[in-house]
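Trainee: Below are the sequence and a predicted model; questions follow.
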Amino acid sequence: MNPDQANKPDQSLSRELLDFIRKSSSMFHAVDTIQTAFKEAGFQEVKEGEEWKLELGKTYYLNRNGSSVLAFRLPEVMDVPHFQIAASHTDSPTFKLKSKPILEGPDGYLRLDVEGYGGMIDSTWFDRPLTLAGRCLVETQEGVESRLVYIDKDLLVIPNAPIHFNRQVNKGYEFNHQRDLIPVFSAGACKAEDFYAMLGQSLGVTPDKILATDLFLVNRAQPALLGWKEEMVGSPKLDNLQCAFASMKAFIGAKNSGAINVYASFDNEEVGSLTKQGAMSTFLKDSLRRIILALGLGEADYQMALAKSFLVSCDNAHALHPNRADLYDPINRVYMNKGIVIKENAAQSYTTDAFSQAVFKKICQQAGVPVQNFANRSDLPGGGTLGNISNVQVSLHSVDIGLAQLAMHSAYETGGIKDTAYMIRALEEFYSTVIRIQGAQSASFDR
């Protein structure tokens, strides 16, 4: 029995988050899960290949490639057109199945040929139940159709070599992706055709109808609340589905303001975003421009709207590691369950500057949400995220924020139960407040 009743609301919300992650086994499933939530909230779907007929006061959503999603809410009355955007990403580091996936042998084994997707911690993928999820393109009577697939079974394992034959494994051993990180599908009971039969059965087609696949390894370890007082969440894909979930909840729950509010979650952030559906693609730019034009405004109105707009780039942050505090800045360090993290970097790996930080801190003050500041050690560079990448196409005032977590890019990560609620409250306030920006000199806030 949980000894701390005060945490019940945060635990309940965290269980909702973990259920969202279970349903989001690939970036394609994440978008499907998000779109389902928008449909249930009354949003209307628009498509890039069709004309948009928009009405003030209405809500809409669209996707690109089935793996990036964008939604927007139009104000009841158009005052000064501008966008208030929260953006996250749908993908996480994993392994992708190659087009010819079956490795036969040695000695009766069947293995699957995979390659790394993103910067994962290799050692965390060994000796745990794995499966496959993603999409397959299948032949139909009408042509070609994309179908989601998730094999709901403990299907694969990547076994470690025994320490007796690899004495260096605990002394800084470097794993080779083509040799060491190949999952085992069968120890002799299956033939190659069994793999395709399994896939066809999951898709509802005969194996010869499967034309192409985008399939990824999925960690089957179950998300859970951790600790005697259950103050932590443990799960695959916390980075960045925790932010995708929290910003989605905030977007749906926010009241209609005078801004054009936008939710975005992009694919391919973990591999650089250089795709048609990534943050550096034209997806955001095209969508924002079409909104303005569909409302009867012009190109100049679009440019003026961007100058008055604000982007919150939401991607998780590094909580202080209790065993490796030496890796962190002595004072710009952050903690789980202590509030939203504002991330900054002198080399602009994050987009945060003094103006955007001040604007977002004001929003958090209004929401009663605590704020922390993160910066890397000055001699230890960190990673980047989608804020500065998306600014290549759509230049906006932007702040990089996240939620503190441990073991980022592990197959199983750890976060705090309170932080999801903090993010939802802050972003609800962001979406419910009209931020009026004058250059980088001043901003006012109307609620």
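Mentor: Now that the structure is in, tell me what you want to look at.
Trainee: CA atoms for contacts and neighbours, from now on please.
Mentor: Fine.
Trainee: quick check, distance from stretch 156-168 to the centre of its chain.
Mentor: 31 Å (CA atoms, centre = their mean, to the nearest Å).
Trainee: Would you map the helices across the stretch 151-300 of the chain?
Mentor: 192-203, 238-253, 283-294, 299-307 (DSSP state H, counting those that start in this stretch).
Trainee: How about the contacts made by the closest residue to Arg425 other than its chain neighbours?
Mentor: Closest residue in space to Arg425, ignoring its immediate chain neighbours: Ala367 at 6.2 Å, by CA to CA, 6 or more residues apart in numbering. Neighbour list for Ala367: Arg425, Ala426, Glu429 [criterion: CA atoms under 8 Å, 6 or more residues apart in numbering].
Trainee: among those, which ones are buried?
Mentor: Among the contacts of Ala367, those classed as buried by 16 or more other CA atoms under 10 Å are Arg425, Ala426, Glu429.
Trainee: Please flag which of the residues you listed sit within helices.
Mentor: Among the buried ones among the contacts of Ala367, the residues falling in helices (DSSP state H) are Arg425, Ala426, Glu429.
Trainee: Could you dump these into CSV and include distance to Asn240?
Mentor: CSV is the format used below for those (distance: CA to CA, whole Å):
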residue, distance to Asn240
Arg425, 18
Ala426, 17
Glu429, 21
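Trainee: Which of those residues sits closest to His82?
Mentor: Glu429 (16.6 Å; CA to CA).
Trainee: Relative to Phe38, how far out is that closest one?
Mentor: Between Glu429 and Phe38 the computed distance is 19 Å (CA to CA, to the nearest Å).
Trainee: Then Cys136?
Mentor: Counting by CA to CA, the gap from Cys136 to Phe38 is 24 Å.
Trainee: hold the first one in mind and look at this next one:
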Amino acid sequence: MREDLNQGLIDFLKASPTPFHATASLALRLEAAGFQHLDERASWYTEAGGRYYVTRNDSSIIAFKLGKRSPLEGGIRLVGAHTDSPCLRVKPQPELQRQGFFQLGVEVYGGALLAPWFDRDLSLAGRVTYRRDGKVESQLIDFEHPIAVIPNLAIHLNREANSGWAINPQNELPPILAQLADPEAADFRALITEQLARQHDFSADAVLDYELSFYDTQNAAVIGLNGDFIAGARLDNLLSCYAGLQALLAAPDVESCVLVCNDHEEVGSSSACGADGPMLEQVLRRVLSEGDAFVRTIQRSLLVSADNAHAVHPNYADRHDENHGPKLNAGPVIKINSNQRYATNSETAGFFRHLCLENEVPVQSFVTRSDMGCGSTIGPITASQLGVRTVDIGLPTFAMHSIRELAGSHDLAHLVKVLTAFYASAELP
């Protein structure tokens, strides 16, 4: 099972270079399992025992099973994650021609570790909006092959490279795509038009706009002398999206279960499809009883917010509180912060710990050092939007927000097992 789950994650990561592709990949897997797509612009008819999913902006997705037991009686079991990861986004007018090279101007999305982006084989993917036959349409594209690189400056020309060199995103991050012969002009929209024709077999009249991101073409892999690790891009947080999906598909149909994967977590979640927006509440209000019954249902419910946790790094162990250093392959981590950067409380933490113990899943705790700042997740945001009790958890990882992150190869199976048990749990605290 562990090997199958890991390979499934690797395949999912490859198919999901952007939040748009991740949402499409999740939707395909849901439809194959009998989930019905609901259009937010149409009327819905749902029934107990039904399986449904909703997307918004092509980059956020909510999937849910309506249990045979009334949600008003048993509450709903929610697992939350996010589809986006730090990356380099192409600017609207990106063409740069310097020293005979065709480059693209980029904007840094989220809190990316920038140094690992140098000297990687990069491709480009995302959503394109275009005009065809007088109509405005959109499609996903993925160049798939390496088409760009950001070469490092040789150590001979940058003697400070190993001494804390500050990277200037405006000047040093534009990837190189090609050499141009004078007086050849670079035209990025023409490049997109050609890709649309190759990938979707039609000719667009005009490319109107796009949301395109560079990504590393190196596939994720199980690595290490004994295969102890999974290395890959976007483990934060597609790993949790994939684990949540596997748990939802395996869950029985007795209780009402929800998987929500929001976009824009890495930039604050404030959007129509982000956790700080109305999407989740609007979907739940359309399928649950209204008024007093809605509030009663939410108060009987629980959200497991699943987002990666910081494992204790052997070279930087002093960056952790000495009693709270999660280890790779030692199970999911309960994340706690008294200033509400995480939404965990003693009741929700205790319930999650109980689930782990009951299902023989190892569990750990994380509290950041008292002299360091603490990151956050969709947990406190969703809790404050919906009023639902929440526990923040995640699998331990190294190199979070790098172009290539590292997790334990045993931990995915641990997370899927406990999330499946959560979806099946007859009683919530």
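Mentor: Looks like it arrived, so ask away. No experiment lies behind these values; they were computed from the predicted model shown.
Trainee: just to revisit the earlier point, quick one: map the residue nearest to Arg425 of the first structure onto the second structure.
Mentor: Counting by TM-score structural alignment, Ala367 of the first structure corresponds to Asn359 in the second structure.
Trainee: Likewise for Ser247 of the first structure?
Mentor: In the second structure, Ser247 of the first structure lands on Gly244 (TM-score structural alignment).
Trainee: Go through the helices of the stretch 151-300 of the first structure and name the closest to Ser99 of the first structure.
Mentor: When these are compared (using CA to CA), the closest one is helix 192-203, at 12.1 Å.
Trainee: in the closest one, what's buried?
Mentor: So, applying 16+ other CA under 10 Å, buried residues of helix 192-203 of the first structure: Phe195, Tyr196, Leu199, Gly200, Ser202, Leu203.
Trainee: same check, this time on stretch 140-154 of the second structure
Mentor: So stretch 140-154 of the second structure, judged by 16+ other CA under 10 Å, has buried residues Leu140, Ile141, Asp142, Phe143, Glu144, Pro146, Ile147, Ala148, Val149, Ile150, Pro151.
Trainee: returning to what we had before: specify which member of the buried residues of helix 192-203 of the first structure is nearest to Trp52 of the first structure.
Mentor: Distances from Trp52 of the first structure to these, taken by CA to CA, are shortest for Leu203, at 32.5 Å.
Trainee: List the residues that contact the closest one.
Mentor: Arg147, Leu148, Val149.
Trainee: Please determine how far the spatially most central residue of the second structure is located from Pro332 of the second structure.
Mentor: The second structure has Thr83 as the residue nearest its centroid, 2.7 Å off, counting by CA atoms, centre = their mean. Distance, Thr83 of the second structure to Pro332 of the second structure, using CA to CA: 19 Å.
Trainee: can you check Ala125 of the second structure too?
Mentor: Ala125 of the second structure is 31 Å from Pro332 of the second structure, by CA to CA.
Trainee: neighbour count winner among those two?
Mentor: Using other CA atoms under 10 Å, the more surrounded residue of Ala125 of the second structure and Pro332 is Pro332, with 30 against 23.
Trainee: Which residues are in contact with that one?
Mentor: Pro362, Val363, Gln364, Ile393, Gly394, Leu395, Pro396, Asp411, His414, Leu415.
Trainee: now, among these, which is nearest to Ala115 of the second structure?
Mentor: Distance to Ala115 of the second structure, by CA to CA, is smallest for Pro396 among these, at 21.9 Å.
Trainee: Arg333 of the first structure versus the alignment partner in the first structure of that closest one, what's the distance?
Mentor: In the first structure, the residue matched to Pro396 of the second structure (TM-score structural alignment) is Ala404. Ala404 of the first structure sits 10 Å away from Arg333 of the first structure, taking CA to CA as the criterion.
Trainee: ok, now Leu380 of the first structure?
Mentor: With CA to CA as the criterion, Leu380 of the first structure and Arg333 of the first structure are 14 Å apart.
Trainee: And the two? Which one has more around it.
Mentor: Shown here are Leu380 of the first structure and Arg333; by other CA under 10 Å, Arg333 has more neighbours (21 against 9).
Trainee: The more buried one contacts Arg377, correct?
Mentor: No - the criterion here is CA atoms under 8 Å, and Arg333 of the first structure misses it with Arg377 at 9.4 Å.
Trainee: where do the strands sit along the stretch 251-400 of the second structure?
Mentor: 256-262, 302-306, 309-310, 333-335, 364-366, 389-394, 396-398 (DSSP state E, counting those that start in this stretch).
Trainee: What's the average distance for the fourth one when superposed on the first structure?
Mentor: Spelled out, that is strand 333-335 of the second structure. Superposed on the first structure, strand 333-335 of the second structure shows a mean distance to its aligned partners of 0.5 Å (mean CA distance after the TM-score superposition for the first structure).
Trainee: and if you look at the fifth one?
Mentor: Overlaying the first structure shows strand 364-366 of the second structure at a mean distance of 0.5 Å from the equivalent residues (mean CA distance after the TM-score superposition for the first structure).
Trainee: Go ahead and measure how far that strand is from the middle of the chain.
Mentor: 21 Å.
Trainee: For it, list every residue counted as buried.
Mentor: Quick answer for strand 364-366 of the second structure (16+ other CA under 10 Å): Gln364, Ser365, Phe366.
Trainee: thinking again about what came up before, ok, of the contacts of Pro332 of the second structure, which one's closest to Ala343 of the second structure?
Mentor: Ile393 (9.8 Å).
Trainee: how much space is there between that closest one and Leu355 of the second structure?
Mentor: Counting by CA to CA - Ile393 of the second structure and Leu355 of the second structure are separated by 13 Å.
Trainee: higher neighbour count, those two?
Mentor: When neighbours are counted by other CA under 10 Å, Ile393 of the second structure and Leu355 differ, and Ile393 comes out ahead with 30 against 19.
Trainee: What does Ala206 of the second structure correspond to in the first structure?
Mentor: Match for Ala206 of the second structure (TM-score structural alignment): Lys209.
Trainee: Number of residues surrounding the closest residue to its match other than its chain neighbours?
Mentor: Ranked by CA to CA, 6+ apart and with sequence neighbours excluded, the top spatial neighbour of Lys209 of the first structure is Glu139, at 5.0 Å. Counted with other CA under 10 Å, residues neighbouring Glu139 of the first structure total 17.
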